[in-house]
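K.L.:
Here is my input, please return the structure:
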Amino acid sequence: MNGILLLYKQKGPTSFETIEKLKKKFNLKKVGHCGTLDPLAEGLLITLINNATKINNFVNYEKEYEIEVKFGFATETDDMEGEIIKKTTVPANLQNSIKEIIPSFIGEIEQIPPRYASIKIQGKKLYEISRQGKTIDIKPRKVFIKSIDIINCTNDTARLKVICRTGAYMRALARDLGEKLSSAATLFYLKRTRIGKFTINESFLIDNISNLKENLISINDALYEMTPVFLDDDSYKKVKNGASIGNNSKTYTGFCKLIYNDEVIAIGQIFGNTIEIKRGI
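P.N.:
Next up is the predicted model:
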């Protein structure tokens, strides 16, 4: 039983705790996920079941979020879990102020990850370093934000819809919006509503799943953007041995899914007329 499951992660548990609950309920061998949601966040969590854990690095679809950013204070974690470290005035006419600065956050931008993040620096997770009271220089990372739309605003809170690529932190975006307006801001609420073509409306609460298999999406369908290459018996044997094969597709660059008997058996990378095996499934 291999494939992906669209889970609805609720507020409270970590992403790891969520998939561990699923693993225990259905006695699964391997479970992973695509894109961590913080404990206070909720929404769509793509869960990888058994052999589907091997496609983790290839499910890099754009993500859509609904977030609430509260202005007037900053916290050490850039969300509501941390202690308040700064208080400021709230920008006047918040909606218009945000409209004016949105263009500077669109496209490829540099973003400094929150100090309490799971990324590794010098071999350690950043949040572990921060919890030890140590300070470390965090270099900006290039991220891509496709769009930011204002859903509504109150005197001190903006509700936004954000579409971005993998790697962008909504906590950092909230913090940076505040700083751009010479104020301070923190992420008050986050819901992930879409990853690629998969939406929150298709997701399941773990407690509501009785038959896991009937709710799984195949590895082939999970990799819907990837070029399919269909193998004959000879090519299949070469792929299973990790050998390169000829390219019979009409695509001459990028990754591809190698299919035999209607199942994805490997991920390849196309180099002109040759396909090199990158990951067996």
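
K.L.:
use CA for all of it now, contacts and neighbours both
P.N.:
Will do.

K.L.:
ok, then the element right after the helix or strand harbouring P228?
P.N.:
Using DSSP states H and E, P228 sits in strand 227-230. Later in the chain than strand 227-230, the nearest helix or strand by DSSP H and E is helix 233-240.

K.L.:
need the contact list for the most centrally placed residue in the chain.
P.N.:
When Cα atoms, centre = their mean is applied to the chain, the residue found nearest the centroid is G35 (3.3 Å). Shown in contact with G35 (Cα atoms under 8 Å, 6 or more residues apart in numbering): L45, I46, T166.

K.L.:
ok so, going back, by contact count, what packs against the strand holding P228?
P.N.:
Under the contact definition 3 or more Cα pairs under 8 Å, 6 or more residues apart in numbering; DSSP states H and E, strand 227-230 sits against strand 253-260.

K.L.:
which other helices and strands contact the strand it packs on?
P.N.:
strand 227-230, strand 263-271.

K.L.:
which outside residues touch stretch 105-117?
P.N.:
With Cα under 8 Å, 6+ apart as the test, stretch 105-117 has contacts from 76-78, 125-128, 130, 138-148, 168-169, 171-173.

K.L.:
Now intersect those residues with the helices, please.
P.N.:
L126, Y127, E128, S130, R171, A172, L173 (DSSP state H).

K.L.:
Which members of those are classed as buried?
P.N.:
Among these, those buried by neighbour count (16 or more other Cα atoms under 10 Å) are L126, Y127, S130, R171, A172, L173.

K.L.:
Excluding residues flanking it in the chain, which one is nearest D232?
P.N.:
Distances taken as Cα to Cα, 6 or more residues apart in numbering put Y260 closest to D232, at 7.2 Å, once the chain neighbours are dropped.

K.L.:
Repeat that for T75.
P.N.:
I84 (4.2 Å).

K.L.:
And this one, please, so the two structures can be compared:
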Amino acid sequence: MQGFLNLNKSAGFTSHDCVAKVRRLLRLKRVGHGGTLDPMATGVLPIALGKATRLLQYMTSEKAYQATIRLGVKTTTDDLEGDMVATSSASGLTLETIVPFLQQFQGKIEQVPPMYSAVQVQGKRLYDLARAGQTAEIPTRQVEVYQIEVLEWRPGELAELDVAIACGAGTYIRSIARDLGEVLNTGGTLASLIRTQSSGFKLDHSLTLEEFAAQVQAETFNPIPPEAALEHLARITLSPDEARRWCQGQRIIYQDASTDSAANIRRVHHENGTFMGITQVIESGGEVLLAPKMVFAD
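P.N.:
The predicted model follows:
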């Protein structure tokens, strides 16, 4: 079996837990996930099955979330899973006050990951250091937030702001909640998080673990075709002879390809429509060549 499962992760499970459950249900060794979700978070967790695990690195990094930010409280983990470390009344805040501050969290921004995160510092995960009571200087990282849209505002001592966030890889929504609380001088933490889109997969087409298990038991589960996760890549179609030589690892001349897109990575199809794999378009000796990166089909 090979392809993808668009899983709707429930709260309380780690991404690793989900992979283990899928592996047991399918009795399949090669299972991986694209884009870790915190245990508290729910929503889209792409699961790669079989040979499709090798395609995870080529999937789009764009993600979308619906988040609830609670203002007036700070926690050790920057979400409600952690211990409360400070409170401050947020009753004086209005939506009109908050909206201008949201602008500084959009675009390419420098972000400090939460102390409780999988980021490595000097070879150790930050959450391991935090659990051991150790501190570390957390390096900032550049991330990109495409859009923050306000969905709902609930004022009060502990006010809550619901937002929709579209962003790139590596963005911590917990950090946005924490940092918004800092600039508003009230403190802030993430109260809930739903990932609505990840790597081209959307929440409204996802399956819960229970739904997935039921389909497996009924023998009705069909994985999403591998190429469905690669539609953001330009497509190259090869003739039968070209496809045969390319699958054998040969670089082949391809007159119709250009080298003007990011990383020059394309998806390759046989002229009969079969997905063949991933190629890199390179220039050599004045010729445009297709260099196999990952051969998926024989």
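
K.L.:
Distance check, the residue nearest to D232 of structure 1 against N241 of structure 1.
P.N.:
Between Y260 of structure 1 and N241 of structure 1 the computed distance is 14 Å (Cα to Cα, to the nearest Å).

K.L.:
So which of these two has more stuff around it?
P.N.:
Y260 (16 against 11; other Cα atoms under 10 Å).

K.L.:
contacting residues for the more buried one?
P.N.:
Applying Cα under 8 Å, 6+ apart, one finds that Y260 of structure 1 lies in contact with F230, L231, D232, Y236.

K.L.:
ditto for V229 of structure 1
P.N.:
N247, N248, S249, C256, K257, L258, I259.

K.L.:
Adding neighbour count, write those out as CSV.
P.N.:
As requested, the contacts of V229 of structure 1 are exported to CSV (neighbours: other Cα atoms under 10 Å):
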residue, neighbour count
N247, 18
N248, 13
S249, 15
C256, 24
K257, 25
L258, 27
I259, 18
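
K.L.:
Start and end of stretch 147-160 of structure 2, how far apart?
P.N.:
First residue to last in stretch 147-160 of structure 2 (Cα to Cα) measures 19 Å.

K.L.:
quick one: that stretch to chain centroid distance?
P.N.:
Per Cα atoms, centre = their mean, to the nearest Å, the displacement of stretch 147-160 of structure 2 from the mean C-alpha position of its chain is 24 Å.

K.L.:
Show me the contact partners of it.
P.N.:
With Cα under 8 Å, 6+ apart as the test, stretch 147-160 of structure 2 has contacts from 68-73, 88-91, 93-95, 102, 106-107, 161-167.

K.L.:
10 Å instead, please
P.N.:
64-73, 87-95, 99, 102-103, 105-107, 161-167, 186-191 (Cα atoms under 10 Å, 6 or more residues apart in numbering).

K.L.:
Provide the aligned range in structure 2 for the longest strand seen in structure 1.
P.N.:
Secondary structure of structure 1 per DSSP state E: the longest strand is strand 141-153. The aligned range for strand 141-153 of structure 1 in structure 2 is 141-153, by TM-score structural alignment.

K.L.:
average gap between the matching stretch and structure 1?
P.N.:
Average distance, stretch 141-153 of structure 2 versus aligned residues of structure 1 after superposition (mean Cα distance after the TM-score superposition for structure 1): 0.8 Å.

K.L.:
Flag every buried residue along that stretch.
P.N.:
Using 16+ other Cα under 10 Å as the test for burial, stretch 141-153 of structure 2 gives V143, E144, V145, Y146, Q147, I148, V150.

K.L.:
now do stretch 22-40 of structure 1
P.N.:
The neighbour-count check on stretch 22-40 of structure 1 (16+ other Cα under 10 Å) flags L22, K23, V31, G32, H33, C34, G35, L37, D38, P39, L40 as buried.

K.L.:
Correct me if wrong, but the last one is in a strand.
P.N.:
No. Per DSSP: H, G, I helix; E, B strand; the rest coil, L40 of structure 1 lies outside any strand segment and is coil.

K.L.:
what residue of structure 2 matches up with it?
P.N.:
Taking TM-score structural alignment, L40 of structure 1 has M40 as its aligned residue in structure 2.

K.L.:
can I assume its match is in contact with D78?
P.N.:
No. If you go by Cα atoms under 10 Å, M40 of structure 2 and D78 don't touch, sitting 11.7 Å apart.
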